[in-house]
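Visitor: sequence plus the predicted model coming up.
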Amino acid sequence: MNIAYVGPFPFPSSNANSLRVKGMAEALAMAGHGVDICSSVPSQDMGRGMPVEGVRVHSLNEYDEGLLSGVNRGLRGLFIGDITLRWLHSLSTKPDAIVLYGTHLGYLLRLLPFCEKFRIPLFLDVVEWYDPRHLPGGVFGPFAASNELSMRYFATKANGIFVISKYLQLHFERHGCKTLRIPPLFSFESEKSSQFSKVSGVVNLCYVGSPGKKEDMESIFKGLQSAYEKGANFRMHVVGLTADEFAKDFGMQRLPILENEVHVKFYGRLDNVSAKNIISASDFLVVVRKDFRFTKAGFPSKVAESLCLGVPIIGNLSSDLKDYLLDGQNAIVVGGPNADSFSDAVMRAAALNENELSRMRQLASSSADSNFRVRVFSERIANFIATVR
C-alpha cells in the first residue's frame, strides 16, 4: 500500500510531533508499505540527521499560502488544510490510505469529502486534547470551539484512529470509532554517553523539552531546592530553555540552587542528537505533570525516548505511565505532583550506588524494548490500516 501521512507538523524536527510521525512512518515502512510524509509547517531544521529510510518527504507551507494567508497568520491557522488538499489532488496516483496527524478541523472538513470521493480510507493519529484555556482566544475563542467540534464530532467520522493514550481511546470508542493505541515509538539503540565527567556521589538529572503548560516546573525546582538543603548531591541539566527564559516564565530565579551552574545548568534549545546525548549521559530523566485532561490525553514522549536510551525516570504516574514505570526498577516514582514528593524522589536517587544505577539502566532499556520500539508495533499498525475500512 501507498500511504500519505499529512498534517500540521514540521519535518524533520526535534519537536515531539515530528518524532511521533517519524516513529509511525518507520513502522509502516518496516511492514513494507510506501509512505509519503507531507509536512505542512516549515521545519526549523533542528532535526538534521533523522531521515526515515524508504520514506519520501514533501514540504508545504500552509501558513504562507491559501485562504486568508495574506491577512493574519493567526487567523489563517483556523483554515489550514487547503494547500495539503491541493497536493493530494495533484497526485496522478492517489494514496491507498491517508493518515492525518491530529484533528485540525480545517483538514478534516477537506479530507473527509476527498476520501469519500476517491474511496480512500482516512485514519487519524491523535496524541492530545488541547485545553481550551491554552488556545488563542481562550475558552470562548474560535480555536477552542474548532478543537471541541473536531474532537467530539468530525474526528469520529474517520475510518480508524490511532491514539496515544487510554483516555483518548475511551473517548473515541464511546463514539463507536475503531481505535488502536500506539505509544511513542523509537528505533535508535541505547548507548551510554560519557559527556558528563563522573564525580563520585553526584547524581546527574536532566529535563528535556519545552515546558509549556504540561510540566510542573515549580514542584520540580522547589523539590530540587529542598533536596539540596537536605544534603542531596546532584546536578540538573535543563535542555529546551535558557536560564533567562526559565526566570521569565517561572519566576524562581531566587532559589539558591539557581545562582550558578554547580547544581543546575541550562542549555537552551538543542538539536535532537545533542539532546539525546545529554539524556544518555544522565542517570535519570525528570517528568512531573499535574492531573488535567490534556495531560491524561497525551503521553510524554520523552519518557519513551529516555527509556530507549537506557535512562530511568524520576516522575509521577501521569497519563498511562503506571503501565510502564515500575518503582525501583526503571523509575523512581514520585508520589504526587508536589515539591515534597519530588524532593523525596531526588533523595532516593542521590543515595543509589553505581551498581544500583547500572541495574536501573539495564531495566530501563529492557522495558523500552518491550514497549516503545518501532519493530514491536510495525505489524500491528500495518494490519490496522489494511483491515479497517
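Guide: Arrived safely, thanks for sending.
Visitor: hey, let's count contacts and neighbours off CA atoms from now on
Guide: Fine.
Visitor: what residues are up against residue 257?
Guide: Going by CA atoms under 8 Å, 6 or more residues apart in numbering, residue 257 touches 224-225, 228, 263-264.
Visitor: let's see 6 Å
Guide: residue 263 (CA atoms under 6 Å, 6 or more residues apart in numbering).
Visitor: work out the gap between stretch 241-254 and the centre of the chain.
Guide: How far stretch 241-254 lies from its chain's middle: 23 Å, per CA atoms, centre = their mean, to the nearest Å.
Visitor: who touches whichever strand or helix holds residue 377?
Guide: Applying DSSP states H and E as the criterion places residue 377 in helix 374-387. The contact list for helix 374-387, computed with CA under 6 Å, 6+ apart, reads 27-28, 31, 185-187.
Visitor: out of the residues you listed, which is nearest to residue 90?
Guide: residue 28 (23.3 Å; CA to CA).
Visitor: who's in contact with the closest one?
Guide: residue 382.
Visitor: okay, the angle between the helix or strand harbouring it and helix 374-387?
Guide: In the assignment (DSSP H and E), residue 28 maps to helix 16-30. Put simply, helix 16-30 runs at 70 degrees to helix 374-387, going by axes from the mean of the first three to the mean of the last three CA atoms, to 10 degrees.
Visitor: okay, pairing it with this:
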Amino acid sequence: MTGAATWIAYVGPFRFPWGEPGSRRVLGLAQSMAAAGRDVVVVSGESGPTTPVTVSAASGAGTLRHVGAGERPPAGASMVSKAVQLVVRLGERTVRWLDEQPTRPECVVVYGGGAQYMARVGRWCRRNGVALVADVVEWYAPHQMPGGALGPPHLSAKLALRHHYPRCQGIIAISSLLERHYRARGCRVLLVPPTLDVFEVKPGGRAVTTQAGPLDVVYFGTPGRKDLLTPIIRATDAVSRSTPVILSVYGPSAEQVRDLVGGAHLPSSVRVPGRVPQQDVEDIVRNADFSVLVRPSERFTHAGFPTKFVESLACGTPVIANLTSDIGRYLQDGRQGFVCADHSSAELERVLRRAAMLPRPQQEEMREAARATAESSFDYRRYAQPVAGFLDSLRGRR
C-alpha cells in the first residue's frame, strides 16, 4: 500500500473529494500538508479505490493520495446493517487498513466519525506510538442531529468533542471559538480556517449598476440546520416591489423552500433551480453580484466556519452576511461585501437595497477585494508552513 518512510494518514468516514462539504475541508488541509513536503494518504469511508491513487489537486514537495477503507455501508444495505456498521463497528476497517501498511505513519489526523471511531483509532495510535490529531470543525447542537439530544449521533459527537479530542496530541481547529476552547483544556492547537486552491478558481462575473438589470443574488447550500433562508426570501420579496432583484436558491428543492416559508407559492423574485453538481457551483457564484449567508448567533454557528463564504470570495463574488464564527475577520462592511447587523429580514432588506444602489466602480472594487482576501487568507499554500511546524511540534508527544 504505502511504504514511505514518513507519511500522514488523514482518516474518517467521509466521502472524498466532492461527496459532501466536509471533504472540501479534508482536501484543503491535505493539500497544505503535501505542500509542506508531507506524503499524505486520505483514507475515506468509501469502498474504493482499494489501493491509494494520486489526487491531481496537490502541489508541493509531498504527495497526496486517496484510498477508501469501506467504513460507509453500501447503498443497498438494510437499516439494521447500516446501524451496526455506523454505531457499533465504525473504525474497524480504518484500523485494519493502518495495520496492513508496511510502515507506520508519522501521525494520524481524524476528521469526523464520532466517539466510536475516535476510540478505535486512538487505541491503535497509542498501541503503535503514533501521534493522533483531531481536525475539529463543529460543535453540534442537538437539533442538528438525528434523534435530538438523546439520539446516538448527538451523544457520540458530544463524547468525541468533550472526551476523545482533548486526549489527542494535537487539535486543528477551524475557528477561534474551538481554538480557545481546546487551549483552555491544555491542548496543543493550530487554527486553520477552510482552505482551497484559490488560484485554480477563476474570478470574474459582472459588475452591477442600477441600470444593468436586476441585482443578482445567490444562495447555495442546505438551509434549516444552520443557514436561515426564510428571512432572505422575505427580504428579497420586499425589496423587489420597488427595486429589481432576483434571488437564486441552489441546493434545496422548490417544495422544500416553500415548506420553509410556509406558503403555496414563492415570490416571483425568487428562483429555485434546485440541486446542481458541485463542479457547477463555481460558475454560478462567479456570475452573481452577491452571495448571501445568514445564520443565528449560536454556539454551533460560531464554532464552525462556512466553506461557502470562502468559495464566494475566491470567485470574486462579494458576500452579504451577518457576523458569525470568524467571518468578521475577513468581511469588512463595504469592502468584501456588506455586513448585516443581525439575521432579521428587516436588516437584510436594508442591506439588499444598499447593494442594489452600488455604483459600478465600487462594485468592481468590492469584487477585487473579495478575491484578494481569498488569496491572502484562504489558499492552502498559506498554511503549509504553519501545518508543518505544528506537526513537527508533536514529535515525542505520543
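Guide: Nice, thanks for sending it over. Keep in mind it's a predicted model, so treat the numbers as computed, not measured.
Visitor: mind checking the TM-score on these two?
Guide: Here the superposed chains carry a TM-score of 0.90, computed using TM-score structural alignment, normalised by the length of the first structure; 375 aligned residues with a CA RMSD of 2.3 Å.
Visitor: returning to that earlier point: read off where the helix holding residue 377 of the first structure ends up in the second structure.
Guide: Aligned using TM-score structural alignment, helix 374-387 of the first structure spans residues 380-393 in the second structure.
Visitor: before we move on, back to that, from the contacts of helix 374-387 of the first structure, which is closest to residue 119 of the first structure?
Guide: The closest of the contacts of helix 374-387 of the first structure, once distances to residue 119 of the first structure are taken by CA to CA, is residue 28, at 20.6 Å.
Visitor: measure the residue mapped onto the closest one from the second structure to residue 391 of the second structure for me?
Guide: Using TM-score structural alignment, the partner of residue 28 of the first structure in the second structure is residue 33. Separation of residue 33 of the second structure from residue 391 of the second structure (CA to CA, to the nearest Å) stands at 9 Å.
Visitor: how about residue 90 of the second structure?
Guide: 26 Å.
Visitor: these two: which has the busier surroundings?
Guide: residue 90 (28 against 20; other CA atoms under 10 Å).
Visitor: excluding chain neighbours, what is closest to that one?
Guide: Leaving aside its chain neighbours, residue 90 of the second structure sits nearest to residue 117 (5.4 Å; criterion: CA to CA, 6 or more residues apart in numbering).
Visitor: wait, is that neighbour part of a helix?
Guide: Yes: with DSSP: H, G, I helix; E, B strand; the rest coil as the criterion, residue 117 of the second structure is assigned to a helix.
Visitor: you'd agree it is up against residue 93?
Guide: No: using CA atoms under 6 Å, residue 117 of the second structure makes no contact with residue 93, being 10.1 Å away.
Visitor: quick one, which of these two is more surrounded?
Guide: Comparing residue 117 of the second structure with residue 93 by other CA under 10 Å, the one with more neighbours is residue 117, at 28 against 17.
Visitor: that one pairs with which position in the first structure?
Guide: Checking TM-score structural alignment: residue 117 of the second structure goes with residue 107.
Visitor: counterpart of residue 223 of the first structure over in the second structure?
Guide: Residue 223 of the first structure maps onto residue 235 in the second structure when the alignment is built from TM-score structural alignment.
Visitor: could you report the neighbour count for its match?
Guide: Residues near residue 235 of the second structure, counting by other CA under 10 Å: 20.
Visitor: ditto for residue 150 of the second structure
Guide: By other CA under 10 Å, neighbour count at residue 150 of the second structure equals 12.
Visitor: what about residue 32 of the second structure, distance to residue 300 of the second structure?
Guide: For residue 32 of the second structure relative to residue 300 of the second structure (CA to CA), the value is 26 Å.
Visitor: of those two, who's got more company?
Guide: Between residue 32 of the second structure and residue 300, counted using other CA under 10 Å, residue 32 has the larger neighbour count: 30 against 21.
Visitor: so residue 227 of the first structure sits in a helix?
Guide: Yes: assessed by three-state DSSP, residue 227 of the first structure belongs to a helix.
Visitor: quick one: contacts for it?
Guide: residue 343.
Visitor: before we move on, the earlier item: buried sites along the match of helix 374-387 of the first structure?
Guide: 380-384, 386-388, 390-391 (16 or more other CA atoms under 10 Å).
Visitor: got JSON lines for the residues you listed, with distance to residue 180 of the second structure too?
Guide: Output for those, formatted as JSON lines (distance: CA to CA, whole Å):
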{"residue": "380", "distance to residue 180 of the second structure": "22"}
{"residue": "381", "distance to residue 180 of the second structure": "24"}
{"residue": "382", "distance to residue 180 of the second structure": "22"}
{"residue": "383", "distance to residue 180 of the second structure": "19"}
{"residue": "384", "distance to residue 180 of the second structure": "22"}
{"residue": "386", "distance to residue 180 of the second structure": "18"}
{"residue": "387", "distance to residue 180 of the second structure": "18"}
{"residue": "388", "distance to residue 180 of the second structure": "21"}
{"residue": "390", "distance to residue 180 of the second structure": "17"}
{"residue": "391", "distance to residue 180 of the second structure": "19"}
